[in-house]
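*Asks:* build me a structure from this.
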Amino acid sequence: MSVTLNITKSKVAILELSRPEKHNAFNAEIIAELIKTIEYANELDVKALVLKTHGKHFSAGADLAWMKSMANNNYEENVADSMELAKLMNVLATSPHPTLCLVQGAAFGGALGLIACCDIAIASNDAKFCLSEVKLGLIPAVISPYVIKAIGERQARRYFLTAEVFKADKALELGLIHEVTDNLDASETHFIELFLNNGPKAVKSAKSLIDEVAGKPIEEPLIAHTAKRIAEIRVSEEGQEGLSAFFEKRAPNWQPAASE
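*Replies:* Modelled structure (predicted):
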């Protein structure tokens, strides 16, 4: 299996793509595996979903042999194929769990879509990025909604059109990633610990809140909606436990230390 999913004792789903001989490039089979695995993970009772790859590079994007074969297909076949990649991006972007992406080495083409679809992205110092599609006479169409949302329209105008390679510090400046590290494993552990310390239902609710609020005008419907959201969670079992733990100066029951 090129795609594996492991659930830790602390209920964190670790999804790993392992195709290092092809620089973790994806083809139709890999895309189908990723969709199936992420859809399955989305239904699990877990506290986070981590996306990582095995090998020197995060992902070279689309497999060139696959791209060559698709060039021989007709328009309708290419649309159907592209819709599968679009589905992959959507199931990752809409995961109810907090998602963490770990990036090492090269991340080219469609790989930037996977990164942009995750809530948090951490890159190693040696990471390098490229929206390389126009070099091949193509465009980053399917990933564009997610990448533009991450880096903004103005920066997209540069990197979509130039296909230039940029390093981790630039990706950080653009907002594609959140942090650059010299130890991805330590960063993974750090962010997982942060997730586990927080109310699991609150984390998922906070994630959905962002989608509901971002880009909306601050008018009466939105104001009323946010008031209802906080009221609902205050009276929830988790909200009551969190507030009680705070005032009683103890750890809430969802924290690892509380159950050990």
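*Asks:* for the rest of this, base every contact and every neighbour count on C-alpha atoms.
*Replies:* Fine.
*Asks:* tell me the helix or strand right after the longest helix anywhere in the chain.
*Replies:* Ranked by residue count and defined by DSSP state H, the top helix of the chain is helix 75-93. Once the chain leaves helix 75-93, the next helix or strand it forms, by DSSP states H and E, is strand 99-103.
*Asks:* any idea of the angle that next one forms with helix 75-93?
*Replies:* 110 degrees (axes from the mean of the first three to the mean of the last three C-alpha atoms, to 10 degrees).
*Asks:* next helix or strand past strand 99-103?
*Replies:* strand 106-108.
*Asks:* chain neighbours aside, what residue packs nearest to the spatially most central residue of the chain?
*Replies:* Centroid-nearest residue in the chain, with C-alpha atoms, centre = their mean: C118, separated by 1.5 Å. Closest residue to C118 apart from its sequence neighbours, by C-alpha to C-alpha, 6 or more residues apart in numbering: T99 at 5.2 Å.
*Asks:* again with A245
*Replies:* Per C-alpha to C-alpha, 6+ apart, closest to A245 is P252, 5.2 Å.
*Asks:* ok, now how distant is the one you found from K207?
*Replies:* Applying C-alpha to C-alpha, to the nearest Å, the value for P252 to K207 is 21 Å.
*Asks:* what's the answer for L114, then?
*Replies:* Distance of L114 to K207, computed by C-alpha to C-alpha: 17 Å.
*Asks:* looking at the two, which is more packed in?
*Replies:* L114 (23 against 17; other C-alpha atoms under 10 Å).
*Asks:* that one touches N90, doesn't it?
*Replies:* No: the pair L114 / N90 is not scored as a contact, 9.7 Å apart, by C-alpha atoms under 8 Å.
*Asks:* hang on, H54 packs against E21?
*Replies:* No: counting by C-alpha under 8 Å, H54 does not reach E21; the two are 10.0 Å apart.
*Asks:* more neighbours, the two?
*Replies:* Neighbour totals were compared for H54 and E21, and H54 leads with 17 against 10 (other C-alpha under 10 Å).
*Asks:* residues contacting that one?
*Replies:* E16, L17, S18, R19, P20, N24 (C-alpha atoms under 8 Å, 6 or more residues apart in numbering).
*Asks:* show me how far stretch 124-135 is from its chain's centre.
*Replies:* 17 Å (C-alpha atoms, centre = their mean, to the nearest Å).
*Asks:* to check against the first, give me the structure of this:
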Amino acid sequence: MYETLEILRDGGVTTIWMNRPDVHNAFNEQLIAELTAACQALDADDAVRVVVLAGRGKSFSAGADLNWMRRAADASVEANLADARKLAGMLRSLAEMNKPTIARVHGAALGGGMGLASACDICVAGEGAVFATSEVRFGIIPSAISPYVIRAIGARQAGRYFQTAERISAARARELGLAHEVVATDALDAKVAEIVTALLQGGPRSQGAAKALIRAVADQPVSDALVEDTACRIATLRATPEAREGLGAFLDKRPASWVAGG
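*Replies:* Below is the predicted model of the structure:
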């Protein structure tokens, strides 16, 4: 189905491999369109529990394809706006999936590549990974990725890195809150598998609701409206079959139905 992606399924876990290794998985129109379509299709598939995003070759993603950028420089404002909307839509499709998402990052994660890592719920980086918001060096700004990068590292740190375009080591990415885990590159798959195992213990509906909860609550003042919203969310979930099954499984000392062997 896809020319720039390889989709591998293993039970409830699906890995999206960006597969343009000759250009370090740089974005072009096709990769953006295919990644959008893949995220939407997997989000609609109840058999998919966890989505892992990874890159073939030496890099996770080096950001925008230079040939694509060159074409954009010669295009009209209207054409550039259409392209920018597609990129922004792809990032949102990834960020707002109802499933847990994990970025498996090795090598370069630059520009849009750092945006992808930030848009995923969890980022696991190899110790040799390098991140950057490098856009200002090309005379542009990290606009489409900014909601996700700022959410990951905060406005204060973004104020530095959006302007300096400094390279960020894996260790520094962990300090900033961008990377949750940093491991030896040859241990990446084992660490991702460990986190996947933990994710598969949770109820699918509750995990999607947890993601929506974070989007609703983050950076909001504790107002009467927010308190009421959080009360409504938990009350609604408590009445679901998934919640009843989860509580029953705990009381019966057995795995819940969504856990392998449950």
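*Asks:* hmm, which two among the contacts of H54 of structure 1 are most spread apart?
*Replies:* E16 and P20 (11.3 Å; C-alpha to C-alpha).
*Asks:* related to what we said a few turns ago, so what corresponds to the residue nearest to C118 of structure 1 in structure 2?
*Replies:* Counting by TM-score structural alignment, T99 of structure 1 lines up with T101 in structure 2.
*Asks:* same thing with S132 of structure 1?
*Replies:* Match for S132 of structure 1 (TM-score structural alignment): S134.
*Asks:* what about V259 of structure 2, which SS state?
*Replies:* Using DSSP: H, G, I helix; E, B strand; the rest coil, the structure places V259 of structure 2 in coil.
*Asks:* thought A198 was touching it, still the case?
*Replies:* No: assessed by C-alpha under 8 Å, V259 of structure 2 is found out of contact with A198, at 10.3 Å.
*Asks:* so for those two, which sits in the more crowded spot?
*Replies:* The residue with more neighbours, out of V259 of structure 2 and A198, is V259; 14 against 9, by other C-alpha under 10 Å.
*Asks:* which residue lines up with that one in structure 1?
*Replies:* Counting by TM-score structural alignment, the partner of V259 of structure 2 is Q255.
*Asks:* where exactly do the helices run in the stretch 151-260 of structure 1?
*Replies:* Per DSSP state H, counting those that start in this stretch, the stretch 151-260 of structure 1 carries helices over the ranges 153-162, 168-174, 184-197, 200-213, 220-234, 237-247, 256-259.
*Asks:* do the same with the stretch 1-150 of structure 1
*Replies:* Using DSSP H, counting those that start in this stretch, helices in the stretch 1-150 of structure 1 cover 28-42, 64-71, 75-93, 111-117, 144-151.
*Asks:* excluding its backbone neighbours, what's nearest the equivalent of A243 of structure 2 over in structure 1?
*Replies:* In structure 1, the residue paired with A243 of structure 2 is G239, using TM-score structural alignment. Nearest residue to G239 of structure 1, sequence neighbours excluded (C-alpha to C-alpha, 6+ apart): I233, at 5.5 Å.
*Asks:* could you report the neighbour count for the one you found?
*Replies:* Quick note: I233 of structure 1 (other C-alpha under 10 Å) scores 15 neighbours.
*Asks:* same deal with F138 of structure 2?
*Replies:* 8.
*Asks:* what does N19 of structure 2 give?
*Replies:* For N19 of structure 2, using other C-alpha under 10 Å, the count is 23.
*Asks:* for it, what are its contacts?
*Replies:* Here N19 of structure 2 is in contact with E3, T4, L5, E6, N25, G55, R56, G57 (C-alpha under 8 Å, 6+ apart).
*Asks:* my guess is the second one meets V23, correct?
*Replies:* No: using C-alpha under 8 Å, T4 of structure 2 is not in contact with V23, being 11.2 Å away.
*Asks:* quick revisit: pretty sure the match of T99 of structure 1 contacts V124?
*Replies:* No: between T101 of structure 2 and V124 there is no contact under C-alpha under 8 Å: 10.9 Å.
*Asks:* A72 of structure 2 -> structure 1?
*Replies:* So A72 of structure 2 corresponds to M70, using TM-score structural alignment.
*Asks:* give me the distance between its match and D81 of structure 1.
*Replies:* In terms of C-alpha to C-alpha, M70 of structure 1 sits 8 Å off from D81 of structure 1.
*Asks:* one more: R250 of structure 1?
*Replies:* 52 Å.
*Asks:* more neighbours: those two, which one.
*Replies:* Taking other C-alpha under 10 Å, R250 of structure 1 and D81 do not tie; D81 has more neighbours (16 against 11).
*Asks:* now for the residue mapped onto the more buried one from structure 2: which residues touch it?
*Replies:* Counting by TM-score structural alignment, D81 of structure 1 corresponds to D83 in structure 2. Contacts for D83 of structure 2 were tallied using C-alpha under 8 Å, 6+ apart; they are E29.
*Asks:* 10 Å instead?
*Replies:* N28, E29, I32, W68, A72, V77, G89 (C-alpha atoms under 10 Å, 6 or more residues apart in numbering).
*Asks:* same thing with V12 of structure 1?
*Replies:* With C-alpha under 10 Å, 6+ apart, V12 of structure 1 has these contacts: 6, 41, 44-50, 97, 192, 195-196.
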